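In: give me coordinates for this.
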Amino acid sequence: MDYRDVFLSALYNVLLTVSYCFTLETKLAAPQNVKVTSINMATVVEWTSPHNPMSNVTYTARYIVSCSSICVNTKQLKCDVGKLPSVFGCYIFQVRAEDQGLFSEWVNANEFLPNKHTIIGPPTVHLAIQNNTLDVHVQAPVLKVGKLAVLFSQVSYIIRYWTEGFEEEATEKKVTGASEDVKLSIKGLQSWSRYCAQAMVVPKGYTNGKQFSAAVCVTNTPVLISCGIAAAILLPLAILAAWLVYKNLFVPTFWNAEATQHSAHQKEQHDKISAISEDHQYEELNEKAKISEDKDCGLASFLAPIQEVEEDYKLLMHMKPAPAFYPNHLYPLCLKNSLFSHLNQPCFTSTQPCYYNVAGTSPELNHTDCVC
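Out: Here you go, the predicted model:
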């Protein structure tokens, strides 16, 4: 062997090693522990991941019957298959990892036969007692695909019942009906005793795991006692309802009228105070001043309620100052609810007291006019 052959052989080995290493680095690790779980024909594919949970690796799951993808680019470690095309047949589910154009190998789960491998859940149990007879109603579990009567040629139930506190003495009976739902009647119950029951579905030819439903209990209360309890509860309610009807039909005729009048009167007073105009205030002040003058020219001022004083103060803030020839301490203030003055009003040239136009809001009067 010459040097040329040795060189080519070495080069080939190097290229093979590099290619092998590159292939290992570009392939993703495949999912592990792929399995299928199914309860009442609801199928879920689950697996574990060899990758870091913080990585961007996603997974795609499918089944081989039609190579239909059921979950694509999911980051979860499970896939809800949904509704299978048929409950009969053999399904092979596959899962692989994906990350930015890199893929792992497909990993297969074990063969899945829905009608054989799915777990049939417990049925639903309802209890009813009448005339010392316990009626146990059992309803078939609801499947995601198909019905029990279609999957299996015969469906039976094992019903287990007992008196509460004596579960070790429970009685079991197998009941087979023409339909998926069955009923069992148990007679000879004791008053005030509490009875419990549960059931398990047993399809013909089904060998997968079976489980009882949760226990349901009911108390055998005598009919007369039940009627007495119902009457004790309903009688006060009936009396209350009758009183409410009477109150709404007869009593409000007087009460509501009085309340309406009182409310309307209060609202009218409030509107009168808040909506009064300046011109109307001036006329009202002059009118009240004249009435006070006719009664007693030397009438002393009096203290109005707090609310009236506040209104007077607001009017006072808008008044013009007294003229120069009229001393302030003698200047009469004509306010909304009262007449304030330290001394009796002067009478100038007239024989009657005069009041200066303090508001100055009326175009009919000016600062030289007097209202006598």
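In: C-alpha only now, for contacts and for neighbours.
Out: Fine.
In: what's the nearest residue to Ser68 if we skip its chain neighbours?
Out: Arg62 (5.6 Å; C-alpha to C-alpha, 6 or more residues apart in numbering).
In: in the helix or strand hosting that neighbour, what counts as buried?
Out: Assigned by DSSP states H and E, Arg62 belongs to strand 58-63. For strand 58-63, a neighbour-count test (16 or more other C-alpha atoms under 10 Å) marks Thr58, Tyr59, Thr60, Ala61, Arg62, Tyr63 as buried.
In: can I get those in JSON lines with distance to Thr17?
Out: Compiled in JSON lines, those are given as follows (distance: C-alpha to C-alpha, whole Å):
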{"residue": "Thr58", "distance to Thr17": "29"}
{"residue": "Tyr59", "distance to Thr17": "30"}
{"residue": "Thr60", "distance to Thr17": "31"}
{"residue": "Ala61", "distance to Thr17": "33"}
{"residue": "Arg62", "distance to Thr17": "34"}
{"residue": "Tyr63", "distance to Thr17": "36"}
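In: which of those sit farthest apart?
Out: Based on C-alpha to C-alpha, the longest span within the buried residues of strand 58-63 runs between Thr58 and Tyr63 and measures 17.4 Å.
In: now do the strands in the stretch 251-372 of the chain.
Out: 333-334, 339-340, 355-356, 370-371 (DSSP state E, counting those that start in this stretch).
In: need the winner for burial among those.
Out: By mean neighbour count, with neighbours taken as mean count of other C-alpha atoms under 10 Å, strand 333-334 ranks first of the strands of the stretch 251-372 of the chain at a mean of 24.
In: packing partners for that strand?
Out: helix 278-295, strand 339-340 (3 or more C-alpha pairs under 8 Å, 6 or more residues apart in numbering; DSSP states H and E).
In: now show me the structure for the sequence below, then we'll compare the two:
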Amino acid sequence: MSLFHQAAQAEAEAKVDSYKAWPMLYGRESAPSDDVTMTMGVEMQPTFTLTDSKSAASDKSEFSFQRLRWYMKGSITKDVDYLVVTEWARNGVTSAANGSARVFRASATFRDVFDMTNIQVGSMIVPFGHAFYVPAGIAPWVNYTRMTSQLYGCGSIGCTADGGEIVTNIFKTGVMAFNQINLGNDSSLTYTAGVYNSTGVKQQDEGDQKDFNGSLEFHKGSIWAHYGLRLGSAQINAGPELDRERHAFVLRYNDFAKDKWWAWGEVMTGKDEAPGGAADLKAKGYELSLGYKLTPKWEAVARYSEYDPNTSLSNNTFQETSLGLTQRLDRGIRLQYQADRIRNDSNTIEDNIFTVRVTVPFAKKIM
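Out: Down below sits the predicted model:
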């Protein structure tokens, strides 16, 4: 090979962004095949939680499975990938009242449609912000902030507070187009645009309207900048469909999964149409996270968040502070310790939550 061709090949390789965006990881197989392929896996997250609340009646300690997930994924042909997930988990996906869930999800992805985009059909993880979208098995924390769970995870502002207990990604049924476009020089632009059944984590679909979720993510080197949009609706007690609007802004520096240290910030806003011509309900919040790998096996994480569920009222903001420690064991097993301190301006909430969680993944290529 001539020096000219070697230089041209090296330049072409330099233009390809080695980073793979989460929509590509969730929606596409990394090595498609003309033959039918299958990888089967299990992910378990046994968890012990101790909650010390201002109200003595709310104190509790318990052992539970935050997640017990079985999945299979693969390719049917080089143009079609599939994912099937069943999950038994302590969360609010299908049964918010008692915290249990029995979830079945399946989707198919048609790759490189018209050599332009990928189309995923079925029940899929909906992109909006990043904190709720990160793969649960490698998340640097054991729960989500009130801002993220209410403005991302719920159909309406003011949904039942989860106390940091919702731990699953948000699945919805619909169709989504997505792709990652390489821009050269270790940079890329990833887009998603999808229409999904309403409403929120409860998977209700009594109305005719569908949710639109879209996102744009720019990556260059150590920087990620992301914008997410949701335009949807909610129908309460067979009443009229009420508009829901959400915006998310994300800025990250360094890769939390690989780099020695990283910083992560998210801002979210929400607006809910109120019944009877009343003024719209507006909410906003932010969260900041910092992580530092003390050794290859140990990582410390700090997170702070504020969330105002009704910006028209004063003395209404929640403050959440979290300190976590993650120990990486062999075979992908992770042991996490986290302490959460939750307060609000009106001094009606004083919760201290202590959590120990083990993540145990198994996966094997069957065919």
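In: please state their TM-score.
Out: Scored against TM-score structural alignment, normalised by the length of the second structure, the superposed chains reach a TM-score of 0.18; 117 aligned residues with a C-alpha RMSD of 7.1 Å.
In: could you find the closest non-adjacent residue to Val85 of the second structure?
Out: Nearest one to Val85 of the second structure, counting by C-alpha to C-alpha, 6+ apart, is Tyr71 at 4.3 Å.
In: would you quantify the distance from the one you found to Val42 of the second structure?
Out: Distance from Tyr71 of the second structure to Val42 of the second structure, counting by C-alpha to C-alpha, to the nearest Å: 6 Å.
In: just Ser233 of the second structure next, same as before
Out: Applying C-alpha to C-alpha to Ser233 of the second structure and Val42 of the second structure gives a distance of 34 Å.
In: higher neighbour count, those two?
Out: Ser233 (26 against 17; other C-alpha atoms under 10 Å).
In: which SSE is that one in?
Out: Per DSSP H and E: strand 223-235 holds Ser233 of the second structure.
In: same question for Ile186 of the first structure.
Out: Using DSSP H and E, Ile186 of the first structure sits in strand 182-187.
In: mind listing what's buried along that strand?
Out: Val182, Lys183.
In: go on, stretch 195-205 of the first structure?
Out: Buried, per 16+ other C-alpha under 10 Å, within stretch 195-205 of the first structure: Tyr195, Cys196, Ala197, Gln198, Ala199, Met200, Val201, Val202, Pro203.
In: do the same with stretch 214-225 of the second structure
Out: Counting neighbours by 16+ other C-alpha under 10 Å, stretch 214-225 of the second structure gives Gly214, Ser215, Leu216, Glu217, Phe218, His219, Lys220, Trp224, Ala225 as buried.
In: any idea how far Leu148 of the first structure is from Ala128 of the first structure?
Out: From Ala128 of the first structure over to Leu148 of the first structure (counting by C-alpha to C-alpha), the distance is 25 Å.
In: between the two, which one's more packed in?
Out: Leu148 (21 against 14).
In: so the more buried one makes contact with Asn115?
Out: No. With contact defined as C-alpha atoms under 8 Å, Leu148 of the first structure does not reach Asn115; the gap is 9.8 Å.
In: ok, back up a step: distance check, the residue nearest to Ser68 of the first structure against His265 of the first structure.
Out: Counting by C-alpha to C-alpha - Arg62 of the first structure and His265 of the first structure are separated by 81 Å.
In: let's have the helices and strands packed on strand 333-334 of the first structure in TSV, adding distance to Leu240 of the first structure.
Out: Listed next are those as TSV, based on distance: least, C-alpha to C-alpha, whole Å:
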stretch	distance to Leu240 of the first structure
helix 278-295	54
strand 339-340	59
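In: the strands in the stretch 51-200 of the first structure, which residues?
Out: Under DSSP E, counting those that start in this stretch, the stretch 51-200 of the first structure gives strands at 58-63, 68-74, 78-82, 93-99, 102-103, 107-108, 124-130, 133-139, 155-163, 171-176, 182-187, 194-203.
In: do the stretch 51-200 of the second structure as well
Out: 60-77, 80-90, 100-113, 117-125, 171-182, 187-197.
In: now those in CSV, with mean neighbour count?
Out: Formatted as CSV, these follow (neighbours: other C-alpha atoms under 10 Å):
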stretch, mean neighbour count
strand 60-77, 18
strand 80-90, 21
strand 100-113, 18
strand 117-125, 21
strand 171-182, 20
strand 187-197, 21
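In: what about Val237 of the first structure, which helix or strand?
Out: Check again: residue 237 of the first structure is Leu, not Val. Per DSSP H and E, Leu237 of the first structure falls inside helix 223-249.
In: quick check: next helix or strand after the helix ranked longest in the second structure?
Out: Longest helix of the second structure, by residue count under DSSP state H: helix 3-14. Note on helix 3-14 of the second structure: by DSSP H and E, the next helix or strand toward the C-terminus is helix 22-27.
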